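>>> coords please:
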Amino acid sequence: MQKAKQRSEIAQQDKWRIEDIYATDEAWEADYNECIRRAKEKCAYQGRLAESALILYQALKESDEADLLVEHVYVYAFMKYYEDTANAVYQEMSGRAQAAVTKLSEKYAFLTPEILAIDQKKMQEYLNSDTIALYRHALEDILEKKEHALSEKEERLLAMAGQVTASPNEIFSKFNNADVKFGTILDEDGNEVELTNGRYSVFMESNDRSVRENAFKALYRQYGNYKNTLAATYYANVKQACFYAKARKYDSTLQMYLSGSFIPEKVYHNLIETVHKNLDKMHAYVSLRKQVLGVDELHFYDIYAPMVSDITMKIPYEEAKDIALKALAPLGEEYLSKVKEGFESGWVDVYENTGKRTGAFSWGTYGVHPYVFLNYTDTLNDVFTLVHEMGHAMHTYYSNANQPYPYAGYRIFVAEVASTCNEALLMQYLLKNCTDLSEKKYLMNHYFEQFKGTLFRQTMFAEFEMITHKMAEDGEVLSAQALCDVYRKLNEEYFGEDMVIDDEIALEWSRIPHFYTPFYVYQYATGYSAAIAIASKIFKGDEKTLKGYKQFLSGGCSMHPIDLLKLCGIDMESPQVIQEALDVFGELLEEWD
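Coordinates of the predicted model:
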């Protein structure tokens, strides 16, 4: 039986260089202890912010210094934990890091209420002074949310609750990454192979239908066995979101989470409404897939099977890096040189190992290069994942290099634009340089998958979140049956009459990690739509768009997301951007026909 490798069996050059944050665990321990020491000391500026602009500046500066220190502590501990989620040492360290974040949050919880209590005339004088120039934009953002701020004691209580309200996410992570086991299945060659979350996506792209079906049923059998526990965990996460929304006087959890990035709710509703108006395109795609695969019934274990079965693109990691560099060439030599540096200097953790967290992401901490986390398995999809996460990493690099710490971190809303723009450039590069008809169909099949997975599926996820959060807000209990009923109905709507709605797919909500970061996933769909527009112009050599895009990458959170995207000529408050992306999908369907 082929088992996943142990962490110690992975080659050093295929692991991220986490020692660039801390050379040793002992160095981490020293900074952790410093965080705890600082947390115990009362801030000398507490109760004094109305004295002068200088006092306010010094208080904000001290808070930022503490934030940066605990950010290093937190990121290192969790990156080590994600390497092997069963490792007890890093389970404990990540828990301690979470506690340190909470303690420092409590210490500086006075800042926002004190700032909001400053006399309006005096605050305007502060904002006009050079002393406070660094924090002017941040302060204006705080003042804009004045109606949702609480008293100092209330803010402190909410900060203290942070560690408790993070528990549903932590419980799900430990279950999904360390505890749940799916057993073994037979692969295409008849070998008994352990089924993991990482391998599941590979099996779902198999040309052997029995392999796909067995993997699908084995995976969901286990989630079904724990559906009540997983429903309670998801419901707990929704309830903590409702708690914060009610405490802060928001009308809904949706409003609260979108307000964090100053996103109008109509952006969310525009996405869902525009996709609903174009579900005929998704239904046409499902019909096409059924026809091309030549099956009497199309099941959910058929939805990832390649529609061109005589081509299998096996792309080793070294080749993937070369393809990535060629595809990203339109972004310029400066951009490429940093991507190369990332490949060669320990930014990337490449392969799956036992206990390693599933999926892929980019992360890091200010003052250290960004990192990319992969579970690379030599598929074309993995090449797209590589350029996607490098897009995040480069966004982080440019923002960190061009912004001071208070504005380096970009908002979630724009995070997916940089990553998906890279994916769009890769697809256009591959299609342009493809001369074989079968290979071109293979690539078009992958393009279909991007639209289906990123625009349609993530919008369906977004609608599921909107519905279930509203149910909880209205006092309904989110039982396993209730969640399965909502999810089944959405699949019926999105996939249409030509898709068999397997009982197992109603459980898919129970395995989606992003649902534990409420109202995050819609940004994949909006980001994808914006990225399609930006990448198309850059690929054609539009220098104005490229210049605006570099400004966008360098902007961090120094501007609101909606305004940052306008630098690239994109207006997300209009449904037009979503519609134009869906039109590209429609044209792709016509080209295949």
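>>> okay, CA-based contacts and neighbour counts for the rest of this
Noted.
>>> K540: neighbouring residues, count only.
Close neighbours of K540, defined as other CA atoms under 10 Å, add up to 9.
>>> how much space between it and Y371?
30 Å (CA to CA, to the nearest Å).
>>> quick one, helices of the stretch 401-550 of the chain?
405-408, 412-432, 437-450, 457-473, 480-495, 522-539, 543-553 (DSSP state H, counting those that start in this stretch).
>>> Show the contacting residues for the spatially closest residue to K470 that is not a sequence neighbour.
Once flanking residues are discounted, K470 sits nearest to S252: 7.8 Å by CA to CA, 6 or more residues apart in numbering. Going by CA atoms under 8 Å, 6 or more residues apart in numbering, S252 touches C242, A245, K246, K470, E473.
>>> same question, M444
By CA under 8 Å, 6+ apart, the neighbours of M444 are L431, L588, W592.
>>> again, but for D14
D14 neighbours (CA under 8 Å, 6+ apart): G346, V348, D349, V350, Y351.
>>> Which single one of these is nearest to R199?
R199 has its nearest neighbour among the contacts of D14 in Y351, at 11.5 Å by CA to CA.
>>> could you check the distance from the residue nearest to K470 over to M460?
For S252 relative to M460 (CA to CA), the value is 19 Å.
>>> Same check on L279?
From L279 to M460 the distance is 11 Å (CA to CA).
>>> Check Y405 too.
35 Å.
>>> same question, Q403
Counting by CA to CA - Q403 and M460 are separated by 35 Å.
>>> Please say which of these two ends up with more neighbours.
For Q403 versus M460, neighbours defined as other CA under 10 Å are more numerous around M460 (24 against 16).
>>> residues in contact with D485?
A506.
>>> Looks to me like S362 is in a strand.
Yes: S362: assigned to a strand according to DSSP: H, G, I helix; E, B strand; the rest coil.
>>> That one and H392 touch, don't they?
Yes: counting by CA atoms under 8 Å, S362 touches H392, with 6.0 Å between them.
>>> Just want to know which of these two has more residues nearby.
H392 (24 against 20).
>>> mind listing what that one touches?
With CA under 8 Å, 6+ apart, H392 has these contacts: S362, A415, E416, A418, S419.
>>> any idea how far the first one lies from S201?
Right, the one you point to is S362. Distance from S362 to S201, by CA to CA: 20 Å.
>>> go on, the third one?
According to CA to CA, E416 and S201 sit 21 Å apart.
>>> Which one's more surrounded, the two?
E416 (24 against 17).
>>> contacting residues around the more buried one?
So E416 contacts H392, Q523, Y524, G527, Y528 (CA under 8 Å, 6+ apart).
>>> Please generate a structure for the following sequence too, so the two can be compared:
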Amino acid sequence: MVKRKDAAEKDTWRLEDMVADDGTWERLFREASEKVSGFEKYKERLKESPDTLYCCLLMEDELSKNIELLYVYARMRSDEDTADQKYQDMFSRAQSLSFLWAERSSFLIPEILAMDSAVLEEYRSSGNGISHFDRVFEQILAKRSHTLSKEMEELLAQSYEATQGASQIFTMFNNADIKFPVITGEHGEALPITHGSYSSLMENQDRRIRRDAFEGLYQVYKQYSNTLAAAFAANIKQAVFYAKAKKYASSRQYYLAENEVPEAVYDNLVQTVRENLHLLHRYTGIRKRVLGVDELHMYDLYVPMVAAVDRHYTFDEAKEIVKKGLEPLGSEYLQLLQEGFDNRWIDVYENEGKRSGAYSWGAYGSHPYVLLNFHGTLNDVFTLAHEMGHSLHSWYSDHNQPFTYAGYKIFVAEVASTCNEALLIRHLLKNPSGSEEKAYLLNHFLESFRGTLFRQTMFAEFEYMAHIKGAEGESLTAQRLCQLYRQLNEEYFGPEMTVDNQIDYEWERIPHFYTPFYVYQYATGFSAAVAISSKIIRGEEGALEGYKKFLRGGCSMKPIELLRLCGVDMSSPEPVREALTFFGALLDEFEKCWQQRP
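Below is the predicted model of the structure:
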């Protein structure tokens, strides 16, 4: 493992394009700190004149942009080597400044909402440039009926920190306190079960190892079921409380309103997946036959049905494969992709202390960046396509929207990245090196559907049912939650699956449940991406240009409206239905490929 200072420069990202050097960061930090302290000069003054309101909004925009730059640069420098104390300190200071800024600017929305409607409309039509913020006002005013008196809003704001206990308890328990057993490997070696190792253990070709890891993990969660049920129930009660306080009909309506997403989107997703569960049942039947087992257990779901093709790629080869796969997006997109490849947008290889995983990030005013830990596997090739999808979405958005409207909502965040993956795998399926590679690629894509569209929808259904029961005052005991979760697993996976007792406790380890009504967006984003990629590959008239408009849109429109630019209406069941139809076609192709194997 090389140290960061020994990494080849060409394989590292050039953060100097964002902030010239650490000295420049320190100067920008001092300037931003001074301006944050002075922002309260606008407090209790917004109704003075249209110019006062406009200047306040301009300053809020400027400071938010500057603090984002400081935060992102310091964090990305720290991610290069997480043991570097200098950048740990810089990131800690940037984080503290962002908290202070949130506190100092918290008066803004309540004061706007407290203004007389006629006066605010007069200010908005003053012609002084304030019309730039029309979309901001639209979002703020949508919350007018859900805004309380100033005193009540202040009291609620003060309560937020005190009500985060359930989430904090789960986080500390799941990341710091919980300890799993050690199992025995194929050759008698010790294999510790950890959050990090569990996924690879579940993909192990040795079924005994998979079973031991599965049982070892869940026997620990089972011991703490009552505690974790209490934490989960408390988090639901907190969500229900704020929804009622803010005059929403339910906690789901409250959380979806933050992303401007109609509840029909959630209902269409669950209903459409429910109507097509026979496809998942068929998938489990195929998996059972291919693995050659008498009973398909939950610990058999993650092992590849087809052994990984023994092929590795250089980073240059990976870039060429991605470029070829994304050709349907046109020459402009490919030129931008090449610009990222050529101009050190990407931090490619692992080094000592470097953050694990992969992400795309950046700050407005500079090009986006990608962090990788590239080892040359096919998954790494897909990761490159995925993260560059995020990056070029950000590039298009940043270059076509002002800072105010450049940041796209989480509801659409996974669309561009997943669309890239869908285009890439369809390209690879056209040109496999042999039947084994084709079967492996089909297995990869089928797993994406199972893990994202089906599994996240099941999570979403469990979460919604639990919140309804919590709102109705039903006791959310460990036993009740386990029964509910088991029933969903039985219904989703069907008669070919042996639903092990241990899976009853899986809900206990899902951190996203502590961010209410988040998980459904993985499934909707995946469905939208599959629909968009299909339209582009078919060459439908206007599909590519509509997609480019979507990429350029930022948050200048509601997420649902942005996706309609691509010909995808997530308020209808059609995109989810189309994705599921494609899943059925992939099952046909996999079975045919499997039957034709040597």
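>>> follow-up on the earlier one: conserved subset of the contacts of E416 of the first structure in the second structure?
Mapping the contacts of E416 of the first structure onto the second structure (both residues aligned by TM-score structural alignment, their matches' CA atoms under 8 Å) leaves H392, Y524, G527, Y528 still in contact.
>>> Show me what the second one lines up with in the second structure.
It refers to Y524 of the first structure. Correspondence of Y524 of the first structure to the second structure, assessed by TM-score structural alignment: Y522.
>>> Can you tell me how far Y235 of the first structure is from A241 of the first structure?
10 Å.
>>> can you redo the contacts of S252 of the first structure as TSV with neighbour count and distance to Y398 of the first structure?
Listed next are the contacts of S252 of the first structure as TSV, based on neighbours: other CA atoms under 10 Å; distance: CA to CA, whole Å:
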residue	neighbour count	distance to Y398 of the first structure
C242	22	35
A245	20	33
K246	16	37
K470	17	38
E473	20	40
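>>> Provide the aligned range in the first structure for stretch 50-63 of the second structure.
By TM-score structural alignment, stretch 50-63 of the second structure lines up with residues 53-66 in the first structure.
>>> Have a look at how far, on average, that stretch is from the second structure.
Taken against the second structure, stretch 53-66 of the first structure registers an average deviation of 1.4 Å after superposition, with mean CA distance after the TM-score superposition for the first structure.
>>> wait, is D296 of the first structure part of a helix?
No: in this structure, D296 of the first structure is coil, not part of a helix, as judged by three-state DSSP.
>>> what number of residues lie near it?
With other CA under 10 Å as criterion, D296 of the first structure counts 9.
>>> hmm, what's the outermost residue in the first structure?
E51 (41.2 Å; CA atoms, centre = their mean).
>>> any idea which helix or strand carries that residue?
Here E51 of the first structure, judged by DSSP states H and E, is contained in no helix and no strand.
>>> State the distance from it to G355 of the first structure.
53 Å.
>>> any idea what K566 of the first structure aligns with in the second structure?
Match for K566 of the first structure (TM-score structural alignment): R564.
>>> Look up the closest residue to that match, ignoring the ones flanking it.
Leaving out its chain neighbours, R564 of the second structure is closest to M570 (CA to CA, 6+ apart), at 7.9 Å.
>>> so that neighbour touches V265, yeah?
Yes: shown here, M570 of the second structure and V265 form a contact pair, counting by CA under 8 Å, at 6.0 Å.
>>> Show me which of those two is the more surrounded one.
M570 (25 against 19).
>>> Give me the neighbour count for K47 of the second structure.
By other CA under 10 Å, neighbour count at K47 of the second structure equals 18.
>>> now the second structure: which of the contacts of H392 of the first structure match?
Under both residues aligned by TM-score structural alignment, their matches' CA under 8 Å, what the contacts of H392 of the first structure keep in the second structure comes to S362, A415, E416, A418, S419.
>>> Just put the residues you listed in TSV and tack on distance to P113 of the first structure.
Formatted as TSV, those follow (distance: CA to CA, whole Å):
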residue	distance to P113 of the first structure
S362	33
A415	29
E416	32
A418	35
S419	36
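>>> Tell me the one of these nearest Q124 of the first structure?
Closest to Q124 of the first structure, out of all of those and judged by CA to CA, is A415, at 32.0 Å.
>>> The second structure: which residue goes with the closest one?
Using TM-score structural alignment, A415 of the first structure pairs with A413 in the second structure.
>>> and the gap between its match and G525 of the second structure?
8 Å.
>>> Look at these two and report which has more neighbours.
Set A413 of the second structure next to G525 and count neighbours by other CA under 10 Å: G525 wins out with 26 against 20.
>>> Run through the residues that contact that one.
F411, V412, A413, E414, V415, T418.
>>> ok, now how distant is it from L563 of the second structure?
In terms of CA to CA, G525 of the second structure sits 10 Å off from L563 of the second structure.
>>> if I look at these two, which residues touch both of them?
What both G525 of the second structure and L563 touch, as defined by CA under 8 Å, 6+ apart, is the set V412.
>>> ok so, going back, can you tell me which of the contacts of G525 of the second structure lies nearest to R287 of the second structure?
T418 (24.2 Å).
>>> and that closest one, how many neighbours does it have?
26.
>>> wait, it sits on A529?
Yes: contact criterion CA under 8 Å: T418 of the second structure and A529 qualify, at 5.7 Å.
>>> Distance of A30 of the first structure relative to M307 of the first structure?
55 Å.
>>> Looking at the two, which is more packed in?
M307 (23 against 11).
>>> ok so, going back, how about the helices of the stretch 401-550 of the first structure, which one is nearest E188 of the first structure?
Nearest to E188 of the first structure, of these and by CA to CA, is helix 437-450 at 20.0 Å.
>>> That closest one corresponds to what range in the second structure?
By TM-score structural alignment, helix 437-450 of the first structure lines up with residues 435-448 in the second structure.
>>> That stretch against the first structure, how far on average?
Mean deviation for stretch 435-448 of the second structure: 1.7 Å (mean CA distance after the TM-score superposition for the first structure).
>>> Just the buried positions in that stretch, please.
436-448 (16 or more other CA atoms under 10 Å).
>>> The residues you listed: which two are farthest apart?
E436 and S448 (18.6 Å).
>>> Quick one: list the elements packing against the lengthiest helix in the second structure.
For the second structure, the helix with the greatest residue count under DSSP state H is helix 50-80. For helix 50-80 of the second structure, the elements it packs on are helix 22-38, helix 85-104, helix 403-406, judged by 3 or more CA pairs under 8 Å, 6 or more residues apart in numbering; DSSP states H and E.
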